[in-house]
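>>> sequence plus predicted model, see below.
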Amino acid sequence: MITFLQKYRKEINLLTKEEIADLSPSTIPDYWISVFQADAFSERKSRLLAAWNNVVAEEMSITISYLTDYLVEIEMVEWNGFYSIIYGVQNPMNEVLYYEGRNPLDSFNNDELKRYWSQTPASIIRFYSELHNGFYYYASESMGLVPVEEICYLDDYEWGIVDDLEKPLAIRFSSSFGFFANGMGDHVVIDYSQIHQKWATLWFHDDQPTYGIEFWDVIDEWTTIGFQV
């Protein structure tokens, strides 16, 4: 695992059980400490997936089911003072794909989103504050919920597709953020000016958007699709 991880982040290191035990209790969540106190992989996996079920059992049931069957490695890593859990997930070709779940205790580093964060649906806040600050394919930092600092503010970009839209634009870029990235320029977007409606949009960089989608349905489905590539 470490050889693969260091291809993309040279300073990353796997932590031993003893190194994790020596961390300050305020550095990582209590459930992380519990996971890595276990010696047996089966017990680590059970404790980790229990945390997923406590936070997003309904919202990410397909993802949790896949992890239950195909999660084969769990490690904690450190780089430059930051901590993550690395998930080794087996795909249908018997390859192991590495996913990163960052530390939910990380500082909130997104000035534009901070203005709207209190309006964010409680289920999303729970994910980011209790489970992980993003969960995505490690090598590309995509095919998953991105870390807070990487959540895309649509108003920061030029979107050529706007000139080719078949219907008038139905979201406001100035209040829209992409929480899920597929690595090809497409996002699952929340427009905070429409937060009380069916509140997400599939925003494509080169195709017509799909409005009024259920946020978690798409997140759950697309995350699981990523596991199977």
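Happy to help now that I have it. Numbering: from 1, shown residues only.
>>> only C-alpha atoms from now on, for both contacts and neighbour counts.
Fine.
>>> hmm, Met201 is touching Tyr192, no?
Rather than Met, residue 201 is Thr. No: Thr201 is beyond contact range of Tyr192, at 11.3 Å (criterion: Cα atoms under 8 Å).
>>> what number of residues lie near Thr120?
As a burial measure, Thr120 scores 13 neighbours (other Cα atoms under 10 Å).
>>> put this next to the first one:
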Amino acid sequence: MDKLDFLNKYRDNVELVSINDVDSFITNEWKNVFKEETQNKRVKNTISIWKKHCEKELRNTINYLSEHLIDVSLIKTSYGISVIYELIMMDGSIDYYEGLLPIHDYEKELFIWNSIPESLKSFYSFVHNGFYYYASQNMGILPVQKVTCMNDYDWGIIEDLKLDILFSMKSTYIFFETGMGGYVLLDMQNYGDENSIVWFSRKKPIYNKNFWDIVDEWLVMGFN
């Protein structure tokens, strides 16, 4: 199965596009990636973007991408323009991750932009507005359009385990989702990279974890 056939299995009407088709929508750094004609140069420039903007936060993720990323492509879907990462796995199979283009100013106005940590603003602004496993759209950093408040859900685990919640559900948001009942949260009243909450749908949460340490660890787990 070729790349486009695979991508269309999980999304309708996926198109591969060139830099000329999306020039006005893309940042200069990503333009430089897709102006390159060879896979090796596209990969090199992609890794450079990650290193420039989040090397400290996502060092293990970057190391994995450096070893396993074989190409990047631009696609157009109903969600907009995305970068598709083509990764060669340990068994020789190919898997795909998706990164939406960096956030636009108008999207910030619809989001709790001013409340999030600067390191997360940097990721959304220069790397991707969300980065996750393509097929499931999980196991990754959520796009701002999908970041939701904890208070929007009825969490049965709270009553089942008689949890004593140590944060405000109304000011706490989900920024990472595994798709298997694991979440990384930030409380906007007490945010900071050291103060994230690891939330589970079937067991007690873990408090005061470094946001990027957990995200970095879980991204690499997802790759594997």
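All right, it came through fine. The structure displayed is predicted, hence computed values, not measured ones.
>>> need the counterpart of Thr224 of structure 1 in structure 2.
Applying TM-score structural alignment, one finds that Thr224 of structure 1 aligns to Val220 in structure 2.
>>> please apply the same query to Pro92 of structure 1.
Counting by TM-score structural alignment, the partner of Pro92 of structure 1 is Met90.
>>> over to that match. Which of the three states is it?
coil (DSSP: H, G, I helix; E, B strand; the rest coil).
>>> can you check Tyr83 of structure 1 too?
Tyr83 of structure 1 falls in the strand class when you classify it by three-state DSSP.
>>> ok, average deviation of the longest helix seen in structure 2 from structure 1?
Among the segments of structure 2 that qualify as a helix by DSSP state H, the longest is helix 39-54. By mean Cα distance after the TM-score superposition for structure 1, the fitted helix 39-54 of structure 2 averages 0.6 Å away from its aligned residues in structure 1.
>>> contact partners of that helix?
Applying Cα atoms under 8 Å, 6 or more residues apart in numbering, the contact partners of helix 39-54 of structure 2 are 29-30, 32-34, 36, 62, 65-66, 69-72, 119, 122-123, 126-127.
>>> equivalent range in structure 1 for that helix?
Counting by TM-score structural alignment, helix 39-54 of structure 2 corresponds to 41-56 in structure 1.
>>> stretch 86-102 of structure 1: end-to-end distance?
Taking Cα to Cα, to the nearest Å, the first and last residues of stretch 86-102 of structure 1 lie 9 Å apart.
>>> and for that stretch, what are the contacting residues?
67, 70-77, 83-85, 132-139, 147, 227-229.
>>> same check, this time on stretch 164-181 of structure 2
So stretch 164-181 of structure 2 is contacted by 136, 138-142, 147-151, 158, 183-189, 200-202, 215 (Cα under 8 Å, 6+ apart).
>>> and it, which stretch of structure 1?
Counting by TM-score structural alignment, stretch 164-181 of structure 2 corresponds to 168-185 in structure 1.
>>> what residues of the longest helix of structure 2 count as buried?
39, 41-43, 45-51, 53-54 (16 or more other Cα atoms under 10 Å).
>>> quickly note the distance from Ala57 of structure 1 to Ala139 of structure 1.
From Ala57 of structure 1 to Ala139 of structure 1 the distance is 26 Å (Cα to Cα).
>>> can you tell me how far the match of Pro92 of structure 1 sits from Asp216 of structure 2?
19 Å.
>>> could you do Lys162 of structure 2 as well?
In this view, Lys162 of structure 2 and Asp216 of structure 2 are 30 Å apart by Cα to Cα.
>>> have a look at the two and say which one is more surrounded.
Using other Cα under 10 Å as the criterion, Lys162 of structure 2 and Asp216 rank with Asp216 on top: 17 against 10.
>>> give me the mean deviation of the helix or strand harbouring that one from structure 1.
Assigned by DSSP states H and E, Asp216 of structure 2 belongs to helix 211-223. Its matched residues in structure 1 lie on average 0.4 Å from helix 211-223 of structure 2 after superposition (mean Cα distance after the TM-score superposition for structure 1).
>>> just the buried subset of the contacts of stretch 164-181 of structure 2, written out for ChimeraX, thanks.
Selection of buried members from the contacts of stretch 164-181 of structure 2 for ChimeraX, criterion 16+ other Cα under 10 Å:
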select :138,139,140,141,142,147,148,149,150,158,183,184,185,186,187,188,200,215
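>>> let's see which of the contacts of stretch 164-181 of structure 2 end up in helices.
158, 215.
>>> show me what Met143 of structure 1 lines up with in structure 2.
By TM-score structural alignment, Met143 of structure 1 lines up with Met139.
>>> is it true that that match touches Trp218?
Yes: if you go by Cα under 8 Å, Met139 of structure 2 and Trp218 touch, sitting 7.4 Å apart.
>>> so where do the strands sit in structure 1?
Here structure 1 has its strands, by DSSP state E, at 13-14, 71-79, 82-90, 96-102, 135-137, 142-145, 152-153, 176-181, 187-191, 200-203, 210-213.
>>> compared with structure 2, how much does the second one deviate?
Which is strand 71-79 of structure 1. Averaged out, strand 71-79 of structure 1 is 1.1 Å away (mean Cα distance after the TM-score superposition for structure 1).
>>> by contact count, what packs against that strand?
Where contact means 3 or more Cα pairs under 8 Å, 6 or more residues apart in numbering; DSSP states H and E, strand 71-79 of structure 1 is packed against strand 13-14, helix 41-56, strand 82-90.
>>> distance between the ends of stretch 163-177 of structure 2?
First residue to last in stretch 163-177 of structure 2 (Cα to Cα) measures 21 Å.
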